[in-house]
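Enquirer: Pasted the sequence and its predicted model underneath.
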Amino acid sequence: MTGYLTTHVLDTARGCPAKGLKIELYRINGTDRTLLKALVTNDDGRTDEQILPQSEFSTGEYELVFYAGAYLDASDTPPEDPRFLDVIPIRFGMSEQSHYHVPLLLSSFGYSTYRGS
């Protein structure tokens, strides 16, 4: 099996998918951080394409950056200045040719993630 990367963002405070949330993917190599792509979640809180498809996949260290503050602002979450959660970076490693799924469960004051399936 060739590897690939996906995500799913759920707004746990509102009980719905996080539509319109910007995500960036970076490749980490030592102290270097290279932007590979930027995507936005769809109506289901997923990206329309795999974040890192099989044709572009390689093992290594990566970072997904979720722009939670902008999403919360757009979803009528009561404003704060500054927001408690604004930009959420999740750094992780992919060590095998497999499906990696890195979901984000989000509310305005907390989040969690895990390696999904």
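Expert: Perfect, I can see it now.
Enquirer: all contacts plus neighbour counts: C-alpha atoms, from now on.
Expert: Fine.
Enquirer: how much space between residue 21 and residue 35?
Expert: 17 Å (Cα to Cα, to the nearest Å).
Enquirer: Settle it for me: which of the two has more neighbours?
Expert: residue 21 (22 against 13; other Cα atoms under 10 Å).
Enquirer: where exactly do the helices run in the chain?
Expert: Remark: helices assigned in the chain by DSSP state H are 68-74.
Enquirer: May I have the residues that are in contact with residue 6?
Expert: Taking Cα atoms under 8 Å, 6 or more residues apart in numbering as the contact definition, residue 6 lies against 46, 47, 50, 51, 52, 99, 100, 101, 102, 103.
Enquirer: just checking, the fifth one touches residue 7?
Expert: No. Using Cα atoms under 8 Å, residue 52 makes no contact with residue 7, being 10.1 Å away.
Enquirer: try it against this one:
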Amino acid sequence: MSTSTAASPISSVSTHILDTSIGRPAEGVAVRLAARCGRDADWRALGGSATDADGRCKDLPALPEGTTHVRLDFAVEPYFENKFDNKKADAQQDAPANRDSGAGAFFPEVAITFAVAPGEHYHVPLLLNPFGYSVYRGS
């Protein structure tokens, strides 16, 4: 008779970003991943990545066993500053480069926190524009 218990299956996270102001993936956005084991536990930084040409982060670190909450931090301000610096002549009618917040993003960073269960995969897409964003659990 064995006295060992199987470890809980590990959860995983992936994400991608679509810039809805241009209808294209957002390339080069830095993404940081943090986790905690319990609602009152401290956040533990796990690492990060940046979105590729398809707007995807395919290499985020695995979540530690016992993770109950995850936070994705998206550094979107540098993305929009670079986009507007390089494309001022191509400003969109529905999302002009210069409006109330100046040349950057109204939201300089986006932090998304969500609960996880053991063994599940969580794909969390970010739909982004200079003046708003939305997220959902994808597949």
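Expert: Nice, I can see it. Model, not experiment: these values are computed from the prediction.
Enquirer: okay if I get the contacts of residue 6 of the first structure as TSV plus neighbour count and distance to residue 73 of the first structure?
Expert: TSV is the format used below for those (neighbours: other Cα atoms under 10 Å; distance: Cα to Cα, whole Å):
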residue	neighbour count	distance to residue 73 of the first structure
46	23	19
47	21	20
50	14	26
51	23	24
52	18	28
99	20	32
100	19	29
101	18	26
102	18	23
103	19	21
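Enquirer: Residue 12 of the second structure: neighbouring residues, count only.
Expert: 19.
Enquirer: Once you drop chain neighbours, what's closest to it?
Expert: With Cα to Cα, 6 or more residues apart in numbering as the criterion, residue 12 of the second structure has its nearest non-adjacent residue at 4.8 Å, and that residue is residue 121.
Enquirer: how about the one you found, what's its partner in the first structure?
Expert: Matched to the first structure by TM-score structural alignment, residue 121 of the second structure sits across from residue 99.
Enquirer: can you check residue 111 of the second structure too?
Expert: That one, residue 111 of the second structure, aligns with residue 89 by TM-score structural alignment.
Enquirer: For that match, list the residues it contacts.
Expert: 63, 64, 65, 66.
Enquirer: Between the residues you listed, which sits nearest residue 16 of the first structure?
Expert: Nearest to residue 16 of the first structure among the contacts of residue 89 of the first structure is residue 66, at 16.6 Å by Cα to Cα.
Enquirer: Now do the strands for the second structure: every range, in order, please.
Expert: Taking DSSP state E as the test, the strands found in the second structure are 12-19, 24-25, 30-36, 44-50, 56-57, 69-75, 110-115, 121-123, 126-129, 132-135.
Enquirer: Out of the ones you listed, which gets nearest to residue 98 of the second structure?
Expert: Comparing the strands of the second structure under Cα to Cα, the one sitting nearest is strand 126-129, at 13.2 Å.
Enquirer: Would you mind getting the average deviation of that closest one from the first structure?
Expert: Taking mean Cα distance after the TM-score superposition for the first structure, the mean distance separating strand 126-129 of the second structure from the aligned residues in the first structure is 0.2 Å.
Enquirer: Mind giving me the packing neighbours of that strand?
Expert: Applying 3 or more Cα pairs under 8 Å, 6 or more residues apart in numbering; DSSP states H and E, we find strand 126-129 of the second structure packed against strand 12-19, strand 132-135.
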